[in-house]
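Trainee: Below is the structure, and that's it, no one-letter string:
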């Protein structure tokens, strides 16, 4: 095996190891504020407005995938959306705030909104 191939394999192993060091439990949701508002004066066009903050406790910047769920009075999911708040950018360690605007389609049966972290990825 060539020295370049060995070096490349070693770097891939180090990269995989550092990604494995960060998990869902390292990302905590610290704040969520949401409300549905009507944006139109002539017609009914209700949209979600809101903001959230997460804390990245990983030692490196990572991509975070969120899931937002609208629940009815029985706790059943009415509508669900998944999104990456920083798109394909990694979120550095520390606090990160982001918009929840229009991430959930309005349904009059929604009485509660839940937000949770569902995936952690390291973008190159």
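Mentor: That came through fine. The model shown is predicted, which means the values in this text are computed figures rather than measured ones.
Trainee: contacts and neighbour counts: CA atoms only from here.
Mentor: Noted.
Trainee: residues contacting residue 107?
Mentor: Residue 107 sits next to 78, 79 when contact means C-alpha atoms under 8 Å, 6 or more residues apart in numbering.
Trainee: right, I mislabeled it, should have said residue 122
Mentor: Per C-alpha under 8 Å, 6+ apart, neighbours of residue 122: 19, 61, 62, 63, 90.
Trainee: for comparison:
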């Protein structure tokens, strides 16, 4: 019985023993931890499935540790190969020639820098002087032209500006032939609608438009609905002319509508 327990312990910690030859302390610790879990799995409460699962996980971390060791060895060999290649290249005549050429190309003397600064400074001064000489006559001509315009424009504006004209008002318009009417717009069922027709006349000396307001009242004078709008929209009505309108589509018919009052509330020239 004791031999079986010793053999079970060795098998349980076999992944951890394998991981000792690898790299990475974290992977070794995790392998050891899951080996302990697999050893605890010997207790009947945990069961064989728990033992097998923990043991497999321990093997996985052991494999990662071993792979890390192989990767480090491979990288070390690669670095040694690169270092040896660079050393051989540096020792060869061609390598020394290239190195000397690179040093010569990177080298810039203080005298060269100073000469370049002087050349660019002189070029900048010449460019600025040329621009100023080019702009001075042009600016002078523009200033004289602006002075001439300043003396002429007020006279032209005073001579051309027309006298102020009067503005059309709401009292300059009248409504002729206002006729409210209820009609049935459906054939199979009853759906009464409104026709609020009339003619808007412009008595003003200017072309303009007017805004009207229509109020629907019941038999006792109570207001049921109110609408307003510009019959001619944004079009002006010529002086002395009339514009036929129908404001019925703007108002929904309701029971109890008896009287309709119309008033002109505003006027505007569009």
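Mentor: Happy to help now that I have it. What you see is a predicted model; the values in this text were computed from it and never measured.
Trainee: any chance you could map the strands in structure 2?
Mentor: With strands called from DSSP state E, structure 2 shows them at 173-184, 192-202, 209-217, 223-229, 242-246, 259-268.
Trainee: hmm, back to that, which of the contacts of residue 122 of structure 1 are buried? Put it as a ChimeraX command.
Mentor: With 16 or more other C-alpha atoms under 10 Å as the criterion, this ChimeraX line picks the buried residues out of the contacts of residue 122 of structure 1:
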select :19,61,62,63,90
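Trainee: So which of the contacts of residue 122 of structure 1 sit within helices?
Mentor: Among those, DSSP state H puts residue 19 in helices.
Trainee: and of the contacts of residue 122 of structure 1, the nearest to residue 6 of structure 1?
Mentor: Using C-alpha to C-alpha, the shortest approach to residue 6 of structure 1 within the contacts of residue 122 of structure 1 belongs to residue 19, at 20.2 Å.
Trainee: Between the strands of structure 2, which one is closest to residue 51 of structure 2.
Mentor: Going by C-alpha to C-alpha, the one of the strands of structure 2 nearest residue 51 of structure 2 is strand 223-229, 87.5 Å.
Trainee: What residues in structure 1 pair up with that closest one?
Mentor: The aligned range for strand 223-229 of structure 2 in structure 1 is 77-83, by TM-score structural alignment.
Trainee: How far off centre is the matching stretch?
Mentor: 12 Å (C-alpha atoms, centre = their mean, to the nearest Å).
Trainee: now stretch 108-124 of structure 1
Mentor: Per C-alpha atoms, centre = their mean, the centroid offset for stretch 108-124 of structure 1 relative to its chain is 6 Å.
Trainee: One more: stretch 59-70 of structure 1?
Mentor: From the chain centre to the centre of stretch 59-70 of structure 1 is a distance of 3 Å (C-alpha atoms, centre = their mean).
Trainee: what's the answer for stretch 127-142 of structure 2, then?
Mentor: 44 Å.
Trainee: Check the burial of the aligned residue in structure 2 for residue 43 of structure 1 by counting its neighbours.
Mentor: Mapped onto structure 2 by TM-score structural alignment, residue 43 of structure 1 lines up with residue 189. Neighbours of residue 189 of structure 2 under the rule other C-alpha atoms under 10 Å: 8.
Trainee: now swap in the one 10 residues further on and tell me
Mentor: The burial metric for residue 199 of structure 2, expressed as a neighbour count using other C-alpha under 10 Å, is 18.
Trainee: residues contacting it?
Mentor: Residues in contact with residue 199 of structure 2 (C-alpha under 8 Å, 6+ apart) are 175, 176, 177, 178, 242, 243, 244, 245.
Trainee: mind giving me CSV with these and columns for neighbour count and distance to residue 261 of structure 2?
Mentor: Shown next, in CSV, are the contacts of residue 199 of structure 2 (neighbours: other C-alpha atoms under 10 Å; distance: C-alpha to C-alpha, whole Å):
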residue, neighbour count, distance to residue 261 of structure 2
175, 18, 11
176, 14, 13
177, 10, 13
178, 17, 9
242, 18, 20
243, 17, 19
244, 15, 17
245, 16, 15
